[in-house]
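1. just the structure for this:
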Amino acid sequence: MKFEDQIVLVTGGNRGLGAQIVRSFAREGAKVVINFYQNKTQAEALVTELNTHDEKQVIALQGDIRDREAMRELFEQARRAFGVPITTIVNNALVNFKFDPVNRQNAENITWEDFLGQLEGAIQGSLNTIQAGLKDMKEARFGRIINIGTNLVQNPVVPYHDYNTAKSALLSFTRNMAKELGVFGINVNMVSGGLLQTTDASSATSEDVFKMIAQNTPLGKVTTPAEVADTVLYFASPWSRGVTGQNIMVDGGLVMN
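-> From the prediction side, this is the model:
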């Protein structure tokens, strides 16, 4: 399906990497739903920025990804707004987490509740969006689901125990969904970036850390949100129709697998 025929949901699409993913899909002509949880002003500003030619190309809808009924309602609102159901889901939202290597929870003080919080955001949130859109995707015999991971799963250079573990689970979740849903024409993949320069979540990271990453990366620079966003587009494009259950690293070659 061409981009201009797709209705794309980007969870956490009001800021950081999510906002850049929204911009990339809008640039290619897709209709986009920005899902936000709290910052309505930020989401509406992005809608205003992008709706320069088509007033309804981009819309913003509030909803907590951890709330199953909220996601079902969001999908219905999107259908009413565009006249057709969501075709493409980007599970990007990051719940209550900052990449702060100094003040992170370490092995002695991290709690099970910390793990649960990240698992709820990564797994429960992704499950809720997929289940909300699954009936329509099956009927259309088409669907694209892209989950946002991290290269810290393969190489936990900073042991963010709760975040890294949740993203590890998301990789398994991605592959299991890909196995079951492929027969319905639904492709499920993951895009895993490195530490991005700079998003809200990475704002606590020092310049020294970014410099170290650049020095140890084959491309000699820190990955940007725009570079990750364009790789997300690949998994939604017609060129990826034969690809599912895969995890692409977008980190300048820092992690190779």
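2. drop to CA atoms for contacts and neighbour counts, all remaining ones
-> OK.
3. next, Arg66: secondary structure please.
-> Three-state call for Arg66 (DSSP: H, G, I helix; E, B strand; the rest coil): coil.
4. just give me the residue right at the centre of this structure.
-> For the chain, the residue nearest the mean C-alpha position is Asn92 (2.1 Å; Cα atoms, centre = their mean).
5. these two touch, right, it and Val10?
-> Yes. The pair Asn92 / Val10 is scored as a contact, 6.5 Å apart, by Cα atoms under 8 Å.
6. what's the overlap in contacts for those two?
-> Here Asn92 and Val10 share the contacting residues Gly18, scored by Cα atoms under 8 Å, 6 or more residues apart in numbering.
7. what ranges do the strands span in the chain?
-> In the chain, the strands defined using DSSP state E lie at 7-11, 31-36, 58-62, 88-91, 143-150, 186-193, 247-250.
8. want to put them side by side, so please do this one too:
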Amino acid sequence: MIDLRGRRAVVTGGSRGIGAAVVRALAACGADVLVGYRARGEDADAVAADARSVGVRAESCSADLSTRDGVRGLFARAREALGGVDILVANAGVWPSEDVPVERLDDERWLRTMRENVDSMFYCAREAARVMGDGGRIVMISSTAGQRGEAFHADYAASKGAMISFVKSLAVELGPRGITVNSVAPGWVDTEMTADAMASGGRERIAATIPVGRVASPDDIAFPVVCLCAPQARHVTGEILNVNGGSVLCG
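-> Predicted structure coming up:
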């Protein structure tokens, strides 16, 4: 039912994990895709090749999304390679894995988390709003942490909480143009980013806290992202779609 042929998407953080799964899912629905990445060029190229294998246009582009110029360069490449932008999936971000209480949370970690998760979100959304035509789609990857907090990761939770408020604000601004703005909020996902937490029995302990009893795969997150990009989702905007096995409902 989801036909995205003729639609042009930018996916940030597309070289691995959730971003790579989103690229492949968008391509499977017919969208052309620009795979944004920071440093993992070979991985990004491989993801783009996977997308091209199903008959769509796909390229990769390195960019530092924490800077205005980096984001401008990414979108310029999208216009050059794809002819424009209809969809933005803002997936790039960091999750500092070390547990740190607020009294020991140093300026460097706080500022890095805000640069990578908040500044990049703002720059990407602003550029998308400038270049995207009417009827576009913006989907941002937030987190359960942005809704209920996360002890010892207050920087990360604050950054994702900011994203949630930003999504709701932007949805109202862009609604008259038919551009929808939504967020998908995963809980634990089996990716390279969470590998340390999953090790040494961590996966089993985490799964036991999730009502459905399992940790999500990247494909579990990609599916609702693509649904929000579909033409049929034109009346869904400003929403935070929880894709976390019910864990956000638990204490």
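9. and the TM-score between them?
-> Laid over one another, the chains give 0.91 as their TM-score (TM-score structural alignment, normalised by the length of structure 2), with 248 aligned residues with a Cα RMSD of 1.9 Å.
10. now the strands of structure 1 in a markdown table, with distance to Asp230 of structure 1 and mean neighbour count?
-> A markdown table is the format used below for these (distance: least, Cα to Cα, whole Å; neighbours: other Cα atoms under 10 Å):
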| stretch | distance to Asp230 of structure 1 | mean neighbour count |
| --- | --- | --- |
| strand 7-11 | 14 | 26 |
| strand 31-36 | 15 | 26 |
| strand 58-62 | 18 | 22 |
| strand 88-91 | 13 | 26 |
| strand 143-150 | 12 | 26 |
| strand 186-193 | 10 | 26 |
| strand 247-250 | 10 | 22 |
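11. make TSV out of the ones you listed and add distance to Phe97 of structure 1.
-> Shown next, in TSV, are the strands of structure 1 (distance: least, Cα to Cα, whole Å):
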stretch	distance to Phe97 of structure 1
strand 7-11	15
strand 31-36	16
strand 58-62	19
strand 88-91	16
strand 143-150	14
strand 186-193	16
strand 247-250	21
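12. quick one: which of these is nearest Phe115 of structure 1?
-> Closest to Phe115 of structure 1 of those, according to Cα to Cα: strand 143-150, at 15.9 Å.
13. so where is the closest one in structure 2?
-> Aligned using TM-score structural alignment, strand 143-150 of structure 1 spans residues 136-143 in structure 2.
14. which residues does Ala107 of structure 1 contact?
-> His161.
15. so what does it match up with in structure 2?
-> Counting by TM-score structural alignment, Ala107 of structure 1 corresponds to Val102 in structure 2.
16. and its match, how far from Ser143 of structure 2?
-> 20 Å (Cα to Cα, to the nearest Å).
17. how about Val212 of structure 2?
-> For Val212 of structure 2 relative to Ser143 of structure 2 (Cα to Cα), the value is 17 Å.
18. repeat that for Asp99 of structure 2.
-> From Asp99 of structure 2 to Ser143 of structure 2 the distance is 17 Å (Cα to Cα).
19. over to Met114 of structure 2?
-> For Met114 of structure 2 relative to Ser143 of structure 2 (Cα to Cα), the value is 15 Å.
20. go on, Ile2 of structure 2?
-> Distance from Ile2 of structure 2 to Ser143 of structure 2, by Cα to Cα: 25 Å.
21. just give me the longest helix of structure 1.
-> Secondary structure of structure 1 read by DSSP state H shows that its longest helix is helix 161-181.
22. mean per-residue distance, it versus structure 2.
-> In the superposition with structure 2, the average deviation recorded for helix 161-181 of structure 1 is 0.9 Å (mean Cα distance after the TM-score superposition for structure 1).
23. residues making contact with that helix?
-> 97, 105-107, 110, 114-116, 118-119, 122-123, 147, 149-150, 152-153, 156, 186-190, 244-247.
24. since that was my last question, I'll sign off now.
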